[in-house]
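K.L.:
Compute the structure for the input listed below.
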Amino acid sequence: MKIAVVAANGKVARKVITEAIKRGHDVTAFGRHKENNTDASKYVIKDILDLKKEDLEGFDVVVDAFGTWASEAMHLHTVTSQHLADLLEHTNTRLLIVGGAGSLYTNKEHTETVASGPDFPHDWLPVANAMADSLNALRKRNDVHWTYLSPAANFVADGEATGKYAFAGEELTLNKNNESTISYADYASAMLDVIENGQHDKERISVYAD
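P.N.:
Predicted structure coming up:
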């Protein structure tokens, strides 16, 4: 498939790109910095908000890996994902979002989330809430083929690629060790699985180390 990855120099994005290339896909990386720190041979220097419809024409999938911890930029989680959705509306190109875990539900009634729990770190609330807002905005759209992939609660940047992971739905799911964890490497593999199987249209799903 032809896959575009935006915000391509981020840590998760780089692993998604590497995995996609390893699986034989045609990958184009989009980043706002001059340096291409990815394994993609095709690199386009362009900020997400400067992208136009023609930039994304011909791609089967666009992976949105935008993320920020800057307090003044939290709104951009929604602004950037909605901009990409606008560019892809009424097309067959799928939009895959590198999501957050804070919005995963912790009860059957779906009234409580990981971020609303008493033990959730206060410093993480702004980004968790911002990413939840972006998900809620996507839920309102029926004009674009989006899928939002939440990682487990413990998202381990330098964790190894084990290949042992499982998918779940909207609720926080624990493994046999009563843990919710996954490495960036396994998350990237899971993202490619979702891309390749073509399922979960207009859905949020999650993945955790099995």
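K.L.:
CA atoms for contacts and neighbours, from now on please.
P.N.:
OK.
K.L.:
Show me where this structure has its strands.
P.N.:
Applying DSSP state E to the chain gives strands spanning 2-6, 26-31, 42-45, 61-64, 94-98, 145-150, 154-156, 165-168, 181-183, 203-209.
K.L.:
Any chance of a markdown table for the ones you listed, columns mean neighbour count and distance to K108?
P.N.:
Listed next are the strands of the chain as a markdown table, based on neighbours: other CA atoms under 10 Å; distance: least, CA to CA, whole Å:
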| stretch | mean neighbour count | distance to K108 |
| --- | --- | --- |
| strand 2-6 | 22 | 34 |
| strand 26-31 | 23 | 39 |
| strand 42-45 | 16 | 43 |
| strand 61-64 | 24 | 29 |
| strand 94-98 | 23 | 24 |
| strand 145-150 | 25 | 18 |
| strand 154-156 | 16 | 21 |
| strand 165-168 | 16 | 14 |
| strand 181-183 | 24 | 21 |
| strand 203-209 | 22 | 15 |
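K.L.:
Save these as TSV, and put in distance to T78 too.
P.N.:
Listed next are those as TSV, based on distance: least, CA to CA, whole Å:
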stretch	distance to T78
strand 2-6	15
strand 26-31	18
strand 42-45	21
strand 61-64	11
strand 94-98	11
strand 145-150	13
strand 154-156	21
strand 165-168	24
strand 181-183	24
strand 203-209	15
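K.L.:
compare with the first, here's sequence two:
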Amino acid sequence: MSQKNPKIAVVAANGRVGALVVKEAAERGLDVTAIVRGDNKTAAQHALTRDALDLTASDLAEFDVVVDAAGGWTPETIPAITNVAIHLADCVAGTPTRLIVVGGAGSLFVNPEHTATVDQGPDFPEDWKPLSAAHGAALANLRGRADVAWTYVSPAADFQADGARTGAYTLAGEELALNAAGESRVSYADYAIAIVDLIENGEHVRERVSVVSK
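P.N.:
The predicted model follows:
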């Protein structure tokens, strides 16, 4: 169900994905607040300085949509992926506020029976498995919740930080999708477009979707 002029909060907005989501939303004239731990380095009109795990239900009560863009790459920061998603879900539980989570590709299924995932494949790098497991744990928690209007958005397998903004993408489902060239890739910029489209159209509540370039 689409919503006119939603109030949006982007958690971890100074990160590369978060900043692009903020930029895309601001360029569409949407009301967006950056939630950051330090100075606001984004295009957001408003900012709230707060660690994600210190946010409260009252902090988020004014927003129609909260985007969880928290990430991590090191053993110390990877657990935040799961912890922030669960904490934000707790904060918006029982309210109409939507939670859109920037997810991972490792948990996408690679067979119609949905018994095998990308991160179980022989070519999946061992170093990436803790990261994928953290994203997967966040998704598993959300799947078990009927009290949160969540949407989990997996990128394509090749998630390109510096890829071009083409403005064209395919919104797919639970299975790893390929484009016309037989590739599973998407740029951060096109992924951000998909996130803001989901915010505006209000679709896919309590679903995991995925994004792949055209």
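K.L.:
re earlier: relative to T111 of structure 1, which of the strands of structure 1 is closest?
P.N.:
Closest approach to T111 of structure 1 among these is made by strand 203-209 (16.0 Å; CA to CA).
K.L.:
From K2 of structure 1, how far out is H110 of structure 1?
P.N.:
Going from H110 of structure 1 to K2 of structure 1 by CA to CA, to the nearest Å gives 36 Å.
K.L.:
With K53 of structure 1 instead?
P.N.:
16 Å.
K.L.:
How about E57 of structure 1?
P.N.:
10 Å.
K.L.:
which ones are touching the residue positioned nearest the centre of structure 1?
P.N.:
Among the residues of structure 1, the one closest to the centroid is V98, at 0.7 Å (CA atoms, centre = their mean). Listed by CA atoms under 8 Å, 6 or more residues apart in numbering, the contact partners of V98 of structure 1 are 63-66, 148-150.
K.L.:
rerun that using 10 Å as the cut-off
P.N.:
12-13, 16, 63-67, 131, 147-151, 187-188, 191 (CA atoms under 10 Å, 6 or more residues apart in numbering).
K.L.:
With V110 of structure 2 instead?
P.N.:
V110 of structure 2 touches 116-121, 174-177, counting by CA under 10 Å, 6+ apart.
K.L.:
repeat that for 7 Å
P.N.:
116-118, 175-176 (CA atoms under 7 Å, 6 or more residues apart in numbering).
K.L.:
repeat for V209 of structure 2
P.N.:
152-154, 171-174 are the contacts of V209 of structure 2 under CA under 7 Å, 6+ apart.
K.L.:
let's see it at 8 Å
P.N.:
Neighbour list for V209 of structure 2: 151-154, 171-174 [criterion: CA under 8 Å, 6+ apart].
K.L.:
Just give the number of residues close to the corresponding residue of structure 2 for K164 of structure 1.
P.N.:
Applying TM-score structural alignment, one finds that K164 of structure 1 aligns to A168 in structure 2. Around A168 of structure 2 sit 14 other residues, with neighbours defined as other CA atoms under 10 Å.
K.L.:
The closest residue in space to A168 of structure 2 that isn't next to it in sequence and R185 of structure 2, how far apart?
P.N.:
Spatial nearest neighbour of A168 of structure 2, excluding adjacent residues (CA to CA, 6 or more residues apart in numbering): K214 at 5.8 Å. Between K214 of structure 2 and R185 of structure 2 the computed distance is 9 Å (CA to CA).
K.L.:
what residues are shared contacts of the two?
P.N.:
N179.
K.L.:
what does stretch 59-70 of structure 2 contact?
P.N.:
Outside stretch 59-70 of structure 2, the residues that touch it by CA under 8 Å, 6+ apart are 6-13, 15, 17-18, 80-81, 84-85, 88, 91-92, 96-102, 199.
K.L.:
mind redoing it with 6 Å?
P.N.:
6-12, 18, 97-102 (CA atoms under 6 Å, 6 or more residues apart in numbering).
K.L.:
What's the end-to-end length of stretch 167-175 of structure 2?
P.N.:
First-to-last residue span, stretch 167-175 of structure 2, CA to CA: 22 Å.
K.L.:
which residues sit in contact with the corresponding residue of structure 1 for T33 of structure 2?
P.N.:
Alignment note (TM-score structural alignment): T33 of structure 2 maps to T28 of structure 1. T28 of structure 1 sits next to 4, 42-43 when contact means CA under 6 Å, 6+ apart.
K.L.:
Return the residue of structure 2 aligned against D50 of structure 1.
P.N.:
Per TM-score structural alignment, the equivalent position to D50 of structure 1 in structure 2 is D54.
K.L.:
correction: D193 of structure 1
P.N.:
With TM-score structural alignment defining the correspondence, D193 of structure 1 maps onto D197 in structure 2.
K.L.:
T68 of structure 1 too?
P.N.:
Match for T68 of structure 1 (TM-score structural alignment): G72.
K.L.:
Now check structure 1 for the residue matching Y188 of structure 2.
P.N.:
That one, Y188 of structure 2, aligns with Y184 by TM-score structural alignment.
K.L.:
meant to ask about H114 of structure 2
P.N.:
Mapped onto structure 1 by TM-score structural alignment, H114 of structure 2 lines up with H110.
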